[in-house]
Structures are given as structure tokens and as C-alpha cells.
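Undergrad: Using only what follows, build the 3D model:
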Amino acid sequence: MDNCQTFTQSFNRPNLHYEVRGKTTNAKCMDEIASLIKSKYANQSGIVYTVSRKNAEKVAESLSIQGITARHYHAGLDPQEKVEVQTSWQQGQVKIVVATIAFGMGIDKPDVRFVIHHGLPTTLEGYYQETGRAGRDGDPFDGILFYGKQDIRILKKLIADGECNNEQKERQMSMLNRVTAFCDNKSDCRRVEILRYVGEDFTAAQCCKTCDNCKAGLIFEQREFSEYAIAAIRVVQAQRRITAVQCADILMGRKYPPEARHSDDWYGMAKSLKKHELARVLDKLLAEKAFHENNQVGHHGMAIQYLKLGSAYRLFLSGQRKLMLSVQIPEEGANNKPSKPRSKQASRSRRIRM
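TA: Okay, the predicted model is just below:
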């Protein structure tokens, strides 16, 4: 069509404050959620998302015992009960709905002030959609995610024990790894990470301290991870097709994907890095256009994101561009530092305050 106008809308929700909190035990997490609702969100509407139907029922019961009007909602309820819970919540008779991902489609309640994730979302896309079910009146609202290592173990077991084929399970595991990397990342802007995932460019300055990382005021230093960036590029360059998870497995010395070309030059060279640190390197390469993701449909109809070389990969190989990441300096001082590149040449660093 000629002479037509194009209108583009941002995925950013400027009235949303993102926060990730650590979870030690489910009991302590429940006490913290109840305390939050009673103090900060008293008499306000909200949604608490859980991973399973059983958890939805348990969390709703626990909140009710502590004097908070809460109902559970999941796909196992009969249609009449679903309508009753939804209507009671929309009319304000029930303030809190504790639900699985079955709740939310078609919901348009403008005055929802918080979305709490009691457990780990399985995808960043799902997390973005679920937090977006609050604050539709334009007023500030909070998206709080409680995250513990036990959540990862539970979800990985659910994936492993599921009825999906290996290709589907690998895709599910890849998406879960993106979520855990997001939660483990204490230095980069949450909003930048989420919007990058949905394909939108954003800067930490635009966040205006509306996420926990930008608001924390912690001290970081810029460290060079170019050696790992070059290794990742070489791995992708050598393979016909490879996912981010498979690339990370090779660099960390875990396993080669089927039919992959083996190379001792790069296998295991990133063993000194933590998983979330290597995930940040790969994400940064995507953001810097050294990689791009090519979506392909697999044998069983599932979409798979393969890493392909982007327009800027030669800049990293030639040394014209360095890959720098913000790394938090421990409170005890800068002596007990996280992983460094293996090269003998000292990497340049610059301290910054978030």
C-alpha cells in the first residue's frame, strides 16, 4: 500500500516498578508476601501468580488465614466457580486472586496495584504479559518476583518429566535459562533486559530508577569480557546452526549438540564463569548486533531460536570493539572479585554507580 502511515507503540510500561527478591523457604516467602499486602497494599487489588494449581490453593489459603481476602483460580475450577472468582475480584469484594497462568486473558481491571510472582515464571515473555495485567489506569504499580534455587529445580524436573519430545524440552529449558539469568543479574537494568527480549531498544537512563537494580545505588565496575565474546562468535561461526544454550554448553565444557563440529580451541574455555555471567555475554552480543536470532520451526512444529552472525561480529574479532559488562564490587572491597577473563593482559575497568 502506497503513502500509508506507520504507528509504532512501545512495549514499555513506565508506571511499572520491577523488583526481584530472594526466596529462602516457602514459609518465609509467604510471610513476606502477607506482610507486603497488609502494609503497602492494604485494601488494594492485586494478583499473585504461582507455578501450579496446588500452590495456588495453598497460597490463597495461607493468605486467608492471615486475614487477607484471597481466592484461588486455575484451569481445574469448574466454569461457574471461575466466573464467581473473577466477578468478585473485579467488583472489589475479593482483593487478591492467587492464580496460575490460566488467569488474566481478557481481564481488564484498571486499578490493580501489584503483581507478585510466588514462583519463577517459565518464560520472560510470560513474565512481561503477567506483570502487564496491572496498572492499566496509568498509576504506579509493582511487579515483584520471588526467586529461589528450589524453583529452578522444580521447573527443570517438570520439563524433564514432561511428555514433550527432546526438541520441545530443549526449547523450554532455553527459555527457563533466560528467566534465571534475568533474576541472577544484579547489575543491568531490568527494564532494558525485558524490552530487549521483546525486540525494543531501551537505555538504563530511560528507566529513571524504576527497577530494583537501577534504584539500588550499588557500586559496579566495567570489566572486559572480550575473550569470551570472541570465543562465542567462533563457536557460532563454526556451526551450521546452534542455540544460545548449546553455545553456552560448549564454552562451559558440558557437551556438544548432535552433529556439531568439535573444536578444542573453545570447548570449556568459559568454565571460570558462572552460568548467568556467560548468559550476559551472549545477551550483550545480541544487543551489540554481533549475533541475531533466526527463528525456525523444528520437526515437531516448535519455534527454535538459532544464533546467527550479525552485522557487527567482525568488530569484536578484529578488536575494534570490546565487550564490557558491569560487575558489582563486593562490600568487603574489590579484592574478592567475580570471574575474570583468562588472558594475562589485565582488562580495563571503570567504576560506576547505579
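
Undergrad: From here on, just use CA atoms for contacts and neighbour counts.
TA: Noted.

Undergrad: so what's Tyr197 up against?
TA: Residues in contact with Tyr197, defined by CA atoms under 8 Å, 6 or more residues apart in numbering, are Leu124, Glu125.

Undergrad: Now the second one, please; I'll put the structures next to each other:
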Amino acid sequence: MAACGAMDYERATREFLDAGMQVFQVAMLAKNEAEHCRVLFDLFQPTGTVVDLGCGIGGVGHAFKQMAPELTVIGVTNSELQVSHALPGVDVRLADMAQTGLPDACADVVMFCESFGYAPARRLLDEAYRLLKPGGRLCIKDFGFRAHDKTIGLCEERWGYQVHDPEALTLYAEQAGFKAVRQWRRLPADFSRWHRFMDGYSGSDEHRHPSHGPNICAAVYIYRKPEAQEDGPRLTMREALRGDEDAIAFCDLLYRVLHVWDDIVDGDKPLTDSDVNGAFRAALVDLPMNRFFRKHADTLVPILSAGITAWEVSNVFERSDDRELWRKAHMLRVHVGAVFVMCAELVGGREWATQVAPSMYDLVQGDTLAQYLDEMERKHAA
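TA: Now for the predicted structure:
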């Protein structure tokens, strides 16, 4: 854990070190740090050059080096104090996790160990994709929840840490160009060490960590950057929008609103107050004030309206028992992708939009027809 959100993590680092900690994590997968890192090693299967984003003092990388001396481990933290206490065998550097300054395609593995929620997911995924060699793996160890729990919102509100819904995280990763490999969404975890530390931490009254809920656990996600020859060139959303920050921000806000809207209508995924409040603020404040949207509203609004209508019709078809209507529903749900393609046309012209449209529609439609039909079967069976 490279930072502690609202916590004064320079002070916290000193107290971690005074408490004998080298691995600054909350959800422990074993009874001590060495065994915890062994479990992570078995899950991550690190090879070659490993970049640990949000590395703390390099505790995990140091343990990995002891298990596999041939590894090269580079750590990134935004704490000068943590850099000054870096453990042997780990090249710990002072930098922003989302803008590391490391070379392109320098890593075989990029990992986040309870650090992924401290910065916008899209920026971190784009940076991880840039750092990884083709075929490299992205490994994220984070928090999970067995059921809806108020501590999901507390992680963000009290601790400045966002825990992502697994489906949303995977869709974000796929939009960044990754392929999902494996997920462990509900790993048993021991929080007792952290609770003991927080009982003695001098800032515990102001920053009590929201890890006391009965449903909290750990989660691990593994993604892979495709080999170049696997399915031809595939652009990320940032590449398709040619790095236009206002256009990227608009698409990110729009996706967030549509995703929460869909979850509200479906009623099959837990949403926190923070999720709902964030989506409505994005729709009512952030989107209307976005410079790209304000400039191109006359072009974008009719396309967005048609896409929303198509989505509403798809929800009607989903309630039917007719599999042919489910197929049409799957087709209609991708219609909103026309908004994102138009954004590409507005930043790069018609020929550019035609070139990138296949990648953009592929990013917007997160599941295959077979996966979608299987989901419909399960919903109707339930």
C-alpha cells in the first residue's frame, strides 16, 4: 500500500516500520508476511521484470526476489520516506503510479497490491498496458466483498480508496486492451494484524479503516496484454480518441453513468450510495460542463438518445423467454457505441473513425453473444 488516502502516510510509514511491518497490506492471505507473499507469488507467478505500482518500501518485491532471485523488481511509490527505506533487491522509485516515466514495454508483470484504488482506474490500466510487453500479465490484489456491505462505501469515503465492482473492473481492463485470465473474487483474508495496528495507530480515531465488516475479503485479478499477432491491432479508447483529454473524460463519464443506470434497472448488482451519487453528479454536473460535450452537443445528443432508446428496447426483449429476442437485445445494447465512434470521428475525421470503429464497438460490447445468452439463461432460471 503506497499511500493511505486521507491518512498521513508519511507518519503511517514510520509507525508501520516501528511495528515491524514490511508488507503494508490490510487483507493478509496467510498468518505472516512471508507466507502471505508466498501465496501472492503462487497466484501472480511472476517472471522476468516485475513492476510493482504502489510498492510501499518494496516488501512484496523483496519477498519475491528471495523466492526467485532471477527476477528484476522495480517499485513505484509517491512517498519519499518509503523510497528512503526501500528493501534490498527492489529498485524503488519516486513517481506517480499513473505516470511512472518508465520505458514502454519494459515489464513482464505489472502488479498492484492494495494500491489500485488510490488513483483513477482508467489511468492506471493505460499505464500498466504501456509498461507491459506483449503477452505480459497485470496482477491486482485488492479487497472483495461476499455480499453488499456498507463498508464498500466507507473505503472510498473514509479512506480515499475505491473498491471496484469485478465486472466493471474487467470491462475497464478490456477497454484498455487486456484479456481476462483468471479471478478470485472472494479469497479468505485475515484482518487481525491490521486491526491490532489500527488500535495503536496515533491517527486511528480520524482514519479508522473500514475493514471490520463481516463480508469483506480479498480479491485477485489476473489480466494479460495480448500478443500483437493474436487478433490483429486493437486500440485502447485513449488511442482511438488520439489522446484528446476532454474527449476521453467525456467518454469515461458517459460510460460511468450508463453502467450505473444499467445496474439500477437490472437490480442484480449491489450499488453503494457513492456509486449512485457519483453517477448522478456525473450526469447532472460533470457531463454538461465537459468542454468536448459542450462543443459537440448538437452532434452527440441525437446519437446518444437513439442509443438509449435501443438499450431500453433491449431491456424489453430481455424479459421475454424468446431466445431470438435475446439475440436482438445483445445487438441493440451495442448501439450506444455509436456515440464513442462519433467522438473518434470528431477528433480524427471520418476515415479515422472507420478505421477505429471495430475496436471501439468491441470495447463497448463487453461480452460475446454466447456469454450473453448464458447470462440470460441463468437470469430466467432464477
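
Undergrad: Need the TM-score between these chains.
TA: For this chain pair, the superposition-based TM-score is 0.39 by TM-score structural alignment, normalised by the length of structure 1; 205 aligned residues with a CA RMSD of 5.7 Å.

Undergrad: which residues in the stretch 251-382 of structure 2 form strands?
TA: Assigned by DSSP state E, counting those that start in this stretch, the strands in the stretch 251-382 of structure 2 number zero.

Undergrad: what does the stretch 101-250 of structure 2 give?
TA: Going by DSSP E, counting those that start in this stretch, the stretch 101-250 of structure 2 shows strands at 107-113, 132-145, 179-187, 216-224.

Undergrad: helices and strands around the second one, which ones?
TA: Applying 3 or more CA pairs under 8 Å, 6 or more residues apart in numbering; DSSP states H and E, we find strand 132-145 of structure 2 packed against strand 107-113, strand 179-187, strand 216-224.

Undergrad: what is the orientation angle of the shortest one with strand 132-145?
TA: Using axes from the mean of the first three to the mean of the last three CA atoms, to 10 degrees, one finds that strand 107-113 of structure 2 and strand 132-145 are set 20 degrees apart in direction.

Undergrad: swap in the second one?
TA: Computed by the same axes, to 10 degrees, the angle separating strand 179-187 of structure 2 from strand 132-145 equals 20 degrees.

Undergrad: what do you get for the last one?
TA: Here strand 216-224 of structure 2 runs at an angle of 160 degrees relative to strand 132-145 (the same axes, to 10 degrees).

Undergrad: which strands and helices sit next to strand 216-224 of structure 2?
TA: For strand 216-224 of structure 2, the packing partners by 3+ CA pairs under 8 Å, 6+ apart come out as strand 132-145, strand 179-187.

Undergrad: And the shortest one, by the same measure?
TA: The helices and strands touching strand 107-113 of structure 2, judged by 3+ CA pairs under 8 Å, 6+ apart, are strand 49-53, helix 121-131, strand 132-145.

Undergrad: CSV for those, including distance to Cys251 of structure 2 and mean neighbour count?
TA: Listed next are these as CSV, based on distance: least, CA to CA, whole Å; neighbours: other CA atoms under 10 Å:
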stretch, distance to Cys251 of structure 2, mean neighbour count
strand 49-53, 26, 26
helix 121-131, 11, 21
strand 132-145, 24, 24
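
Undergrad: Looking at the ones you listed, which is nearest to Gln175 of structure 2?
TA: helix 121-131 (8.8 Å; CA to CA).

Undergrad: Tell me the helices and strands packed up against that closest one.
TA: Helix 121-131 of structure 2 packs on strand 107-113, helix 166-175, going by 3+ CA pairs under 8 Å, 6+ apart.

Undergrad: Which of those sits closest to Ile140 of structure 2?
TA: Ile140 of structure 2 lies closest, by CA to CA, to one member of these: strand 107-113, at 4.8 Å.

Undergrad: Tell me which of the helices and strands packed on strand 132-145 of structure 2 sits most buried.
TA: Mean neighbour count (mean count of other CA atoms under 10 Å) peaks for strand 107-113 among these, with a mean of 26.

Undergrad: hmm, back to that, make TSV out of the helices and strands packed on strand 216-224 of structure 2 and add distance to Arg238 of structure 2.
TA: Output for those, formatted as TSV (distance: least, CA to CA, whole Å):
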stretch	distance to Arg238 of structure 2
strand 132-145	16
strand 179-187	17
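
Undergrad: Reformat the helices and strands packed on helix 121-131 of structure 2 as CSV; add distance to Arg182 of structure 2.
TA: CSV is the format used below for these (distance: least, CA to CA, whole Å):
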stretch, distance to Arg182 of structure 2
strand 107-113, 14
helix 166-175, 10
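
Undergrad: For the stretch 151-300 of structure 1, which segments count as helices?
TA: For the stretch 151-300 of structure 1, the helices defined by DSSP state H, counting those that start in this stretch occupy 166-184, 190-197, 204-207, 212-215, 226-238, 244-251, 275-287.

Undergrad: Dump the ones you listed to JSON lines, plus distance to Gln80 of structure 1.
TA: What follows is the helices of the stretch 151-300 of structure 1, written out as JSON lines (distance: least, CA to CA, whole Å):
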{"stretch": "helix 166-184", "distance to Gln80 of structure 1": "33"}
{"stretch": "helix 190-197", "distance to Gln80 of structure 1": "36"}
{"stretch": "helix 204-207", "distance to Gln80 of structure 1": "42"}
{"stretch": "helix 212-215", "distance to Gln80 of structure 1": "40"}
{"stretch": "helix 226-238", "distance to Gln80 of structure 1": "52"}
{"stretch": "helix 244-251", "distance to Gln80 of structure 1": "43"}
{"stretch": "helix 275-287", "distance to Gln80 of structure 1": "44"}
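
Undergrad: which of those is buried the deepest?
TA: Ranked by mean neighbour count, the helices of the stretch 151-300 of structure 1 are led by helix 244-251 with a mean of 23 (mean count of other CA under 10 Å).

Undergrad: What is it packed up against?
TA: helix 226-238, helix 275-287.

Undergrad: Now distance to Leu309 of structure 1 too, for those, in CSV please.
TA: Listed next are these as CSV, based on distance: least, CA to CA, whole Å:
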stretch, distance to Leu309 of structure 1
helix 226-238, 7
helix 275-287, 9
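
Undergrad: Between the ones you listed, which one is closest to Ala204 of structure 1.
TA: helix 275-287 (13.6 Å).
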